[in-house]
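Participant: Take this sequence and fold it.
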Amino acid sequence: MIRVHGAGGAADVLVLGWDGETAPATGSLTTGGRLGLSPVPTLVWAVCLRAAWPQPERSPYPGGPFRRADIVSLCSQLGADGEAVKQAVDRTLPEAGLIAVDGDELRLGAAVAALPAVVVEGLRRGHHLLPAPLADARAGDGEPTSVVPPHEVPADAEPTHEMSDWYVLRSAIATLETARRPVPRGELLMLADPAMRAAVERALLPCGRQLRQTADGNWITGFCDPLADALVAEGVGTLAAVDRAVLALVLLHTVAIPRAQGRHRHNRWTGEAHTVTLAELASNRRISKAAMRAALRRLRAAGMVAEATTGRYLPGPALDRMSEARSNLLWEDLILVGRPDGQLAAAIRRRRGLDAPPGELPDGPTETDRM
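Facilitator: Purely as a prediction, here's the structure:
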């Protein structure tokens, strides 16, 4: 975990990434357990990286700003579908932390600062192959700019890894902690070994984290409940009131109501295709449409909300990180929101010691934040 100083006036952030001793060597872990990009986002990312990082001898982060229109134009000229390019620029790459968007100006995202040295050196080797954006294609009086030569790196610069139990353990933990979604059990076969599973749990415990298995048998990590309580008490990582309200509306429309209608019978938050649109959410007149749109962007970036298709929202993968006890508390929150004047809601409020009038959302952190 590293602290990244914000570029362009942005606030400092903390980022998880692979360290030099943990970054998977080729073949050590299957690719399904790591973040991967489809072809169009990969092309867009290459163009963005070249635009922000013209001199390979320097560090790629923070790099310089570049324009969205230049990226879209060049990728389209290279044969990529225009809509797919825009989706990569506006959603896929920002969600992965690879770029940051500020209107029409783009910058490299904080995840680039967390790239291990072995990855940066590999990018330097191939820097001359990155597509140059239109703004860099010509300089001065219209003459083409000089081509950046390949960056030479000594053959022994890339560290080698021994496939020791400790290395496998660290790689498994880093995969779980940085995965956007639960890691399929087939991608981390070492966790089928009780001894390795116990070693992972022991390594996570001092960090306040624990290993969890989803209902589908996949693997994920999350905060231990006592640490989650402590973070909420300190106001660290909690959601703003409008974000909590919008998340509650999404869960009501995509999980609670479909379950009440018999369209599914389990109590999981993800795994179903029930979606809700911004127009449906905006039927709640207490929150403006603009505020809802901004809240959905923040929730999507945090992984608490996802998009099945453009404009159709459903619960996000971060909800899979909750413990069973925390998940039950969130179900109780939905009861308090959906039917605040019912007997069950009254019993929940008495047990929690809440005195808030039915139907009013408290301003401070609630159990919903403790996920």
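Participant: Only C-alpha atoms from now on, for both contacts and neighbour counts.
Facilitator: Will do.
Participant: so where do the strands sit in this protein?
Facilitator: 2-4, 13-15, 66-67, 99-102, 105-108, 138-139, 143-144, 209-213, 219-223, 276-277, 305-309, 312-315 (DSSP state E).
Participant: Please generate a structure for the following sequence too, so the two can be compared:
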Amino acid sequence: MTSTASSGRDRSAERALAHARARSGGPLRLGAGVPAPAGMTRLTRPDSTGQALPVWPDGVTPSLLEEYQVAAVPVERAGETRRVLAATLKCCWRDLSVDPWPGDPAPVELVLDTYRALIGRTDDLMRNWARGALRRLHDSAWIVLDDGVVTLGPRCALWPVESHAQLQELVRRLPEPERPELTVVGDADIVAAAVLPLPGAGGRAELGVAEFDDLLGAYDERRRAELVAAYMVVEHAAEPVAEGRFAALRDPALRHTLGEMLARRGRVLIQLRERWTSGYDDAHTLDLTRPPVPAPAVVSVPEEEAVPAAVEEPAVAERAAGSGVVERAGLGVSERAVLTLVLVHSVAIPRAEGLLPEDSWLSPHPAPVEELRRHTQVPIGELESALRTLRHAGLLAQVKAGEEAGGYVPGPQFHRLTPAARRRLQEELILAAGPHTPLAAAVRARRSAQ
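Facilitator: Reported below is the predicted structural model:
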């Protein structure tokens, strides 16, 4: 009996870690024939390998936030990004009688031509914006770019069946691009010459084992809907939400069930006075900073998709990555260096001057861009790219200052730190900002004694 219970706890922990990894690093890679963890859809390729993506409870999507007038995480140049995704759908979903995913490969140039026909402009600026949108969509797994060819990404497989009719109407209304009859290389030749098999080419979606039915089944339809709404809001809202707006946050019994739902995905509820959000469970944060260990039920994430380990100590950004700050993995050396620099200038220095509370990670004191350029050895191009990546991930927010260049402050992801993670990150900041101070020596002594 004890062995069975222990085995069940181990499987639950593996499943929760798999969900945390999928949130941190994107779709999980699955070996041939390996099933997806509970609560995930398996996207199976022709060679029987696949990817696993978490599904939303009761078939809802993050668009539910609009019904409650709650702001989702902002997307930079959201209009261009949506239009480029629509153009990609137009080019890749050629047979509207079947599901949109996986669709067919299409040349990037055809997608750009379709985008130009959609907006009615052909200038270089719009082309550059479109290419930036393609990169953002690729990084977030909505599309897959490979050697000049684009395919629909795994997240497109999560579009509910009920939305397909609306998507079909959208595709029919999008204009066909005006293309020269004679081309140096035809579209079909471009696709055939691309590196195959494409990461997202071909396959089928297989619905996994339901995850929350045993928890939600105990409630009537109204309370079940309240739980699902609260779950989606704390997981996908840009800022913590007021508990007074959601019954599942006000009622202790419903809030307990909500906490159990989150726990199955490696997440926990985080209270900020009378507001709530969610973050990574402390039990899994250290595992998120290491390459995953293969397990029978959970296939490992490739090393390039895992949250990278620290390059050196102290590593503020690494602790951020493993403490609920980073919702999307893949931060490189430059990104971590720039994030650390912003935290030092916008949080550590103002706090040392008595301008910030001890436990605050929000700051009204932006780190000026010129200051960042002066105090980093990262090349200017890499610095700007790192700032853009950190801004997209919600780790930094840009503050405008009229005619001036403005600066950067910690982003909304810092709301998602648990109390234990806040303490760990505070220690890392002490070690980064003042490694030779008595306080840093005390931190190192306490850690060595543990």
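Participant: Report the TM-score for the pair.
Facilitator: TM-score for the superposed pair, counting by TM-score structural alignment, normalised by the length of the first structure: 0.68. Supporting figures: 326 aligned residues with a Cα RMSD of 4.4 Å.
Participant: rewinding a little: please tabulate the strands of the first structure in a markdown table, including the columns distance to residue 41 of the first structure and mean neighbour count.
Facilitator: Output for those, formatted as a markdown table (distance: least, Cα to Cα, whole Å; neighbours: other Cα atoms under 10 Å):
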| stretch | distance to residue 41 of the first structure | mean neighbour count |
| --- | --- | --- |
| strand 2-4 | 24 | 15 |
| strand 13-15 | 21 | 13 |
| strand 66-67 | 16 | 20 |
| strand 99-102 | 11 | 18 |
| strand 105-108 | 14 | 22 |
| strand 138-139 | 25 | 12 |
| strand 143-144 | 27 | 10 |
| strand 209-213 | 30 | 20 |
| strand 219-223 | 25 | 24 |
| strand 276-277 | 25 | 18 |
| strand 305-309 | 16 | 17 |
| strand 312-315 | 21 | 24 |
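Participant: Quick check: which of the ones you listed is nearest to residue 57 of the first structure?
Facilitator: strand 105-108 (16.9 Å; Cα to Cα).
Participant: and that closest one, what does it pack onto?
Facilitator: On a contact count with 3 or more Cα pairs under 8 Å, 6 or more residues apart in numbering; DSSP states H and E, strand 105-108 of the first structure meets helix 39-52, strand 66-67, strand 99-102.
Participant: would you turn the strands of the first structure into CSV with distance to residue 299 of the first structure?
Facilitator: Listed next are these as CSV, based on distance: least, Cα to Cα, whole Å:
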stretch, distance to residue 299 of the first structure
strand 2-4, 21
strand 13-15, 17
strand 66-67, 25
strand 99-102, 16
strand 105-108, 20
strand 138-139, 40
strand 143-144, 44
strand 209-213, 22
strand 219-223, 17
strand 276-277, 14
strand 305-309, 5
strand 312-315, 10
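Participant: just so I know, which of the ones you listed lies nearest residue 22 of the first structure?
Facilitator: With Cα to Cα as the yardstick, what comes closest out of the strands of the first structure is strand 2-4 (14.6 Å).
Participant: Just give me the mean distance for that closest one relative to the second structure.
Facilitator: With mean Cα distance after the TM-score superposition for the first structure, strand 2-4 of the first structure departs from the second structure by a mean of 5.2 Å once superposed.
Participant: which residues are contacting that strand?
Facilitator: 12-17, 110, 113-114 (Cα atoms under 8 Å, 6 or more residues apart in numbering).
Participant: Apply 10 Å and report the result again.
Facilitator: 11-17, 19, 61-62, 109-114 (Cα atoms under 10 Å, 6 or more residues apart in numbering).
Participant: buried subset of those residues?
Facilitator: 15-17, 19, 61-62, 109-114 (16 or more other Cα atoms under 10 Å).
Participant: In contact with the counterpart of residue 414 of the second structure in the first structure, which residues?
Facilitator: Aligning on TM-score structural alignment places residue 414 of the second structure opposite residue 319 in the first structure. For residue 319 of the first structure, the contacting residues are 181, 222, 268-270, 303-305, 326-327, 371, by Cα under 10 Å, 6+ apart.
Participant: Mind telling me the two of these farthest from one another?
Facilitator: Most distant of those, by Cα to Cα, are 181 and 326, 18.4 Å apart.
Participant: what's the spacing between residue 347 of the first structure and residue 167 of the first structure?
Facilitator: For residue 347 of the first structure, the distance to residue 167 of the first structure (Cα to Cα, to the nearest Å) stands at 50 Å.
Participant: ditto for residue 217 of the first structure
Facilitator: To residue 167 of the first structure, residue 217 of the first structure is 24 Å away according to Cα to Cα.
Participant: Comparing those two, which residue is more hemmed in?
Facilitator: residue 167 (17 against 13; other Cα atoms under 10 Å).
Participant: In contact with the more buried one, which residues?
Facilitator: 21-24, 28, 161, 173.
Participant: Of those, which is the nearest to residue 257 of the first structure?
Facilitator: Among the contacts of residue 167 of the first structure, and counting by Cα to Cα, the member closest to residue 257 of the first structure is residue 173, at 36.0 Å.
Participant: returning to what we had before: narrow the contacts of strand 2-4 of the first structure to those in helices?
Facilitator: 110-113 (DSSP state H).
Participant: and which of those is nearest to residue 192 of the first structure?
Facilitator: Looking across those and measuring by Cα to Cα, the closest to residue 192 of the first structure is residue 111, at 30.2 Å.
Participant: Give me the nearest residue to the closest one, chain neighbours excluded.
Facilitator: Using Cα to Cα, 6 or more residues apart in numbering and skipping residues adjacent in sequence, the residue nearest residue 111 of the first structure is residue 97, 4.9 Å away.
Participant: same check, this time on residue 101 of the first structure
Facilitator: Counting by Cα to Cα, 6+ apart, the residue nearest residue 101 of the first structure is residue 107, at 6.6 Å.
Participant: Next, the contact list for that neighbour, please.
Facilitator: Contacts of residue 107 of the first structure by Cα under 10 Å, 6+ apart are 7-8, 48-49, 51-52, 61-68, 94, 98-101.
Participant: Kindly recompute the last result at 7 Å.
Facilitator: 52, 64-66, 99-101 (Cα atoms under 7 Å, 6 or more residues apart in numbering).
Participant: distance of it from residue 72 of the first structure?
Facilitator: Distance from residue 107 of the first structure to residue 72 of the first structure, by Cα to Cα: 14 Å.
Participant: Residue 58 of the first structure too?
Facilitator: On the measure of Cα to Cα, residue 58 of the first structure and residue 72 of the first structure end up 25 Å apart.
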